[in-house]
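Engineer: Prediction below, plus the sequence it came from.
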Amino acid sequence: MRESMCLLIKIDRYLRRTGMSRSQFGRLAINDPRLVTDMMRGRVIGPENAARIEHFMAGRPA
């Protein structure tokens, strides 16, 4: 749970820097447009998806 919260904070910062919408981020990162909204509602992200999300943000800097 804690890891998901840290990841959500990183995603939020990324979205602010890039101006990207939540749904576009989720779609591009892991093909799930509800990703960020679901995480805000408590969805826990597994290690594989967390790694894909981190990789996406690292590969597309603001």
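Structural biologist: Cool, the structure landed. None of these values were measured; they are calculated from a predicted model. Numbers count the residues shown, from 1 in each chain.

Engineer: make it CA atoms for all contacts and neighbour counts henceforth
Structural biologist: Will do.

Engineer: would you list every one of the helices in this protein?
Structural biologist: For the chain, the helices defined by DSSP state H cover 2-18, 22-30, 35-40, 47-59.

Engineer: a markdown table for those, including mean neighbour count?
Structural biologist: Output for the helices of the chain, formatted as a markdown table (neighbours: other C-alpha atoms under 10 Å):
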| stretch | mean neighbour count |
| --- | --- |
| helix 2-18 | 14 |
| helix 22-30 | 16 |
| helix 35-40 | 16 |
| helix 47-59 | 13 |
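
Engineer: Pasting the second one now:
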Amino acid sequence: MHLLRTIERFLKETGMPATRFGREAVRDPRLVLDMRNGREPGERMKNRVEHFMNKYQSEGAR
């Protein structure tokens, strides 16, 4: 659940729609919706999501 809270905070801060986040981070537009419904991503997917958020924030808002 920690990852979902981090994603939700990222979405709120950036104003990015959940579907765009999932598509850009891991090519899965349903990622956030599925996580809200209990989906637990694997370690590899967690790493990809965290990398995407870190890279996006370090580059500044697009």
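Structural biologist: It's in. All values derive from a computational prediction rather than experimental measurement.

Engineer: what's the counterpart of C6 of the first structure in the second structure?
Structural biologist: Using TM-score structural alignment, the equivalent of C6 of the first structure in the second structure is H2.

Engineer: Alignment lookup: R27 of the first structure to the second structure.
Structural biologist: R27 of the first structure maps onto R23 in the second structure, by TM-score structural alignment.

Engineer: for its match, what are its contacts?
Structural biologist: Contacts for R23 of the second structure (C-alpha atoms under 8 Å, 6 or more residues apart in numbering) come out as P29, R30.

Engineer: and if we set it to 10 Å?
Structural biologist: P29, R30, L31, V32 (C-alpha atoms under 10 Å, 6 or more residues apart in numbering).

Engineer: same thing with M40 of the first structure?
Structural biologist: Taking C-alpha under 10 Å, 6+ apart as the test, what M40 of the first structure contacts is S4, M5, L8.

Engineer: gap between the match of R27 of the first structure and R39 of the second structure?
Structural biologist: Distance, R23 of the second structure to R39 of the second structure, by C-alpha to C-alpha, to the nearest Å: 16 Å.

Engineer: before we move on, what about A25 of the second structure?
Structural biologist: 16 Å.
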